[in-house]
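[1] output the structure for:
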Amino acid sequence: MATCNGATFLEAQLSSLAKQTRWPDELVISDDASTDDTLTIAAAFAKTAPFPVVLSKNDTRLGFQDNFLKAARLCSGRYVAFCDQDDVWFPEKLSIVYQTLVQKKASLVAHGATITDARLRPITRLVHGAVANRTYARGTFQPLPGNVYGFTLAFDKALLDLIDPALRPDVPDQPGVKLYHDVWVALLASNFGTIVHLERPLAYYRQHANNVLGARRTRRLDRLAEHLDSPVSHYRNRARFAYQCAEAFEVSASNLAVDLALMAHQGAALYRRIATSFGQRADLFEHPQRTRRLATLVTMLASGVYTSRRRGGLGTLSLLKDLLSACSDQRLRLGALETPPHSP
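    Reported below is the predicted structural model:
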């Protein structure tokens, strides 16, 4: 658990952990220089919790991404579940997630959730992330901000030792901002193992005025609205992100065992193809001349970039959109016919 000035809702979350049908082996709380009663509440819980509680305080604020990664590294068990300070877990969450990790031999499991207001009154179900029961073989799920939610994740801690987190790419639409902890872990899991999605809601995702992830979700929507009018910028950012992913895998391969190094090289090759595809797509939307757009489309078709998304391609709907844009006198906006971000 990563905390920062979370006193308002922390007790409810801690109480839900104590009510798990399978208790965690330990709870590691990394506090990011809170100035409210967060640590006092956590310390009081540690005295009565039915499992060990480890408290760690940052003298200098790390930010939520690095604070979560720090907390995960402090865990002593094989499996780690990210835990937000303001949500509430369903009693069966850890039991179901742990069984799935073991039985499916998964590197990462994600589950569904119920979105609530600040008083935990249900609003709707989470419509991105784990929205269907599905198993993704290695390399067939492409994690992005918007299709990964940290509070739903449990994963094999060994993933954290594969690549230095300092090498993680930037957020696609925020150059200079390192990739969020949850997307980073999902990226590692996708490249080096199996990901399992469980549709079943196993937590309340509380939305409130000071909710970091909720605010992040709103900012994503604002940036997406900007991208609807600027597809070239969006595709350039996606190309940059994919290229940085490829670089992280390639640079790290020499430090890995032979089998893992092969997976790293394969991941680098996959993301280079993805980077090339989005670069070409940006070129297609950027050309004012129809003949140039058609020529770019032919090149993309010949190189096979429109294969299934689960194979690293852009998919059929992207082909349809790009074909219409290439043939039209007025290029399409990004939003038309685009596959939702959670689609494979």
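
[2] could you use CA atoms for every contact and neighbour count after this?
    Noted.

[3] so which residues of this protein form helices?
    7-18, 38-48, 64-74, 93-103, 181-192, 212-228, 231-253, 258-286, 290-302, 316-327 (DSSP state H).

[4] does anything pack onto the first one? Which helices or strands?
    Contacting helix 7-18 under the criterion 3 or more C-alpha pairs under 8 Å, 6 or more residues apart in numbering; DSSP states H and E are the following elements: helix 38-48, strand 88-89.

[5] could these be laid out in CSV, adding distance to L270?
    Below are those laid out as CSV (distance: least, C-alpha to C-alpha, whole Å):
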stretch, distance to L270
helix 38-48, 43
strand 88-89, 36
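
[6] just the ones you listed: most buried one?
    For the helices and strands packed on helix 7-18, the largest average neighbour count (mean count of other C-alpha atoms under 10 Å) is found in strand 88-89, namely a mean of 25.

[7] distance from the chain centre to that strand, please.
    Its chain's C-alpha centre and that of strand 88-89 lie 19 Å apart, by C-alpha atoms, centre = their mean, to the nearest Å.

[8] cool, stretch 122-134 as well?
    Here stretch 122-134 is found 14 Å from its chain centre; the criterion is C-alpha atoms, centre = their mean.

[9] next one: stretch 281-288
    On C-alpha atoms, centre = their mean, the centre of stretch 281-288 falls 28 Å from that of its chain.

[10] list the contacts of it.
    The contact list for stretch 281-288, computed with C-alpha atoms under 8 Å, 6 or more residues apart in numbering, reads 231-233, 235-236, 292-294, 296-297, 322, 325-326, 331.

[11] looking at the chain, which residue ends up farthest from its center?
    T291 (38.2 Å; C-alpha atoms, centre = their mean).

[12] and that one, how far from G304?
    From T291 across to G304, the span is 20 Å (C-alpha to C-alpha, to the nearest Å).

[13] ditto for V102
    For V102, the distance to G304 - C-alpha to C-alpha - is 37 Å.

[14] what's the answer for D87, then?
    Where G304 is concerned, D87 sits at a distance of 43 Å (C-alpha to C-alpha).

[15] for L153, same thing?
    Shown here: L153 relative to G304, a distance of 33 Å by C-alpha to C-alpha.

[16] quick one more, to check against the first:
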Amino acid sequence: MATYNGEAYLKDQLESLLRQTFAHWKLTIHDDGSSDNTLAIIRDYQQRDNRIHLLDDGVSGLGSAKNYLHLMQHVDGEYYMFCDQDDIWLENKVARMVDAISRYSKPAAVYTNAYLYKDADITPQKSTTIHPSTVRNTLFFNSGIQGCAVIINHQLLEMLRPFPDHVAMHDHLITMGAVSLGTMTYLDEVHMLYRQHRLNVTGNQLNGYLRKAKSFLCDGKPVIDRAHYEANESFYQRYYDLLDESTKELFRAYFRYANSRSVSERLFILLKNRFVLGDKKGILLFKTVLRKPIN
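    Here you go, the predicted model:
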């Protein structure tokens, strides 16, 4: 768990961990320099449960992504989950996800879904609606599967260490690692309440199809976000020797797309390489016609 000024919601999350039906876990927390009561809350729960540990090393000011990467350098276990300070885990989350990933002996990640949660109201809208599983349907994702929805095994983390020089977010790294070097599997179940509030690091999710459509058509965003493009470049360079030739060619096609000034050429690249966004067909072609390739 990476924390920063999380006193408003931290207790709810910690209590949800204590209610897990799977009991054999260890929670390692690193705080990023909180100025509120976050550390006091953590230390109180440390006294209550010896499975909770604070990595108190004096390092701060990392930001969310680097805070999680810092934690990933200081843990050792068979399986790893990422726990945001402001969500609520349903009681069977750890048990179900450990059961799902225990079937894999090679590098693997499994993710599940969440309901959006705001002002004590749970919406029926699921947090994850696009499901990447391969390099072909993940490269243009401009994101990763939410870290808080994922469990990975030791084999995947060891393959990713040491990390690339440039990382957009820890969940993007994990997602790209799983689809490029191992296996990414979706467990079609809901095991978390994903809290929405103005301080969400990765932003609030839009509710309703009309608002999503308006955002898609009018937000002025490019097809490829520069930060994720640079992260994919760094990923490609760091793990080049581990990638098979077909995967390398997909990365090269993605780079050509980003640097092409021709809409027809970009459409050709998409069609030739069968690029899509997760399990959604057609969206990427539509974006290519309407938007510039990269910011």
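
[17] okay, L153 and G304 of structure 1: which has more neighbours?
    L153 (22 against 13; other C-alpha atoms under 10 Å).

[18] state the number of residues packed around the nearest residue to that one once chain neighbours are set aside.
    When the adjacent residues along the chain are set aside, L153 of structure 1 lies closest to A110, with 4.6 Å between them (C-alpha to C-alpha, 6 or more residues apart in numbering). Using other C-alpha under 10 Å, A110 of structure 1 is surrounded by 28 other residues.

[19] for A110 of structure 1, what are its contacts?
    G129, A130, T152, L153, A154, I195, V196, H197, L198.

[20] apply 6 Å and report the result again.
    A130, T152, L153, H197 (C-alpha atoms under 6 Å, 6 or more residues apart in numbering).

[21] take those residues and map them onto structure 2. Which survive?
    Contacts conserved in structure 2 for the contacts of A110 of structure 1, using both residues aligned by TM-score structural alignment, their matches' C-alpha atoms under 6 Å: T152, L153, H197.

[22] so which of those are in strands?
    Among the kept ones among the contacts of A110 of structure 1, the members falling in strands (DSSP state E) are L153, H197.

[23] ok so, going back, export the helices of structure 1 to TSV and tack on distance to D31 of structure 1?
    Compiled in TSV, the helices of structure 1 are given as follows (distance: least, C-alpha to C-alpha, whole Å):
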stretch	distance to D31 of structure 1
helix 7-18	11
helix 38-48	7
helix 64-74	8
helix 93-103	22
helix 181-192	16
helix 212-228	15
helix 231-253	29
helix 258-286	33
helix 290-302	48
helix 316-327	43
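
[24] to L167 of structure 1, which of these lies closest?
    Nearest to L167 of structure 1 among the helices of structure 1 is helix 231-253; the distance by C-alpha to C-alpha comes to 5.6 Å.

[25] and the angle from the closest one to helix 181-192?
    For helix 231-253 of structure 1 against helix 181-192, the angle by axes from the mean of the first three to the mean of the last three C-alpha atoms, to 10 degrees is 60 degrees.

[26] for A154 of structure 1, give its distance to F90 of structure 1.
    A154 of structure 1 is 15 Å from F90 of structure 1, where distance means C-alpha to C-alpha.

[27] can you give me the strands in the stretch 51-200 of structure 2?
    Counting by DSSP state E, counting those that start in this stretch, the segments of the stretch 51-200 of structure 2 that form strands are 52-54, 79-81, 88-89, 108-118, 121-126, 150-153, 183-195.

[28] among those strands, show me which one is buried the most.
    strand 88-89 (a mean of 26).

[29] in structure 1, what stretch matches it?
    Per TM-score structural alignment, the counterpart of strand 88-89 of structure 2 in structure 1 is residues 88-89.

[30] have a look at how far, on average, that stretch is from structure 2.
    Following the fit onto structure 2, the mean deviation recorded for stretch 88-89 of structure 1 is 0.5 Å by mean C-alpha distance after the TM-score superposition for structure 1.

[31] got the contact list for that stretch?
    So stretch 88-89 of structure 1 is contacted by Q13, S16, A203, Y204 (C-alpha under 6 Å, 6+ apart).

[32] mind putting those residues into a markdown table with distance to D32 of structure 1?
    Shown next, in a markdown table, are these (distance: C-alpha to C-alpha, whole Å):
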| residue | distance to D32 of structure 1 |
| --- | --- |
| Q13 | 17 |
| S16 | 22 |
| A203 | 23 |
| Y204 | 23 |
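
[33] just say which of the helices of structure 1 is most tucked in.
    By mean count of other C-alpha under 10 Å, the helices of structure 1 have helix 181-192 as the most buried, with a mean of 24.

[34] onto which residues of structure 2 does that one map?
    The aligned range for helix 181-192 of structure 1 is 170-181, by TM-score structural alignment.

[35] give the contact list for the residue nearest in space to the middle of structure 1.
    Geometric centre of structure 1, nearest residue: V183, 2.7 Å, by C-alpha atoms, centre = their mean. Contacts for V183 of structure 1 were tallied using C-alpha under 6 Å, 6+ apart; they are P143, V148.

[36] recalculate using a threshold of 10 Å.
    By C-alpha atoms under 10 Å, 6 or more residues apart in numbering, V183 of structure 1 lies in contact with 65, 142-150, 168, 171, 189.

[37] I'm done for today, thanks for sticking with me.
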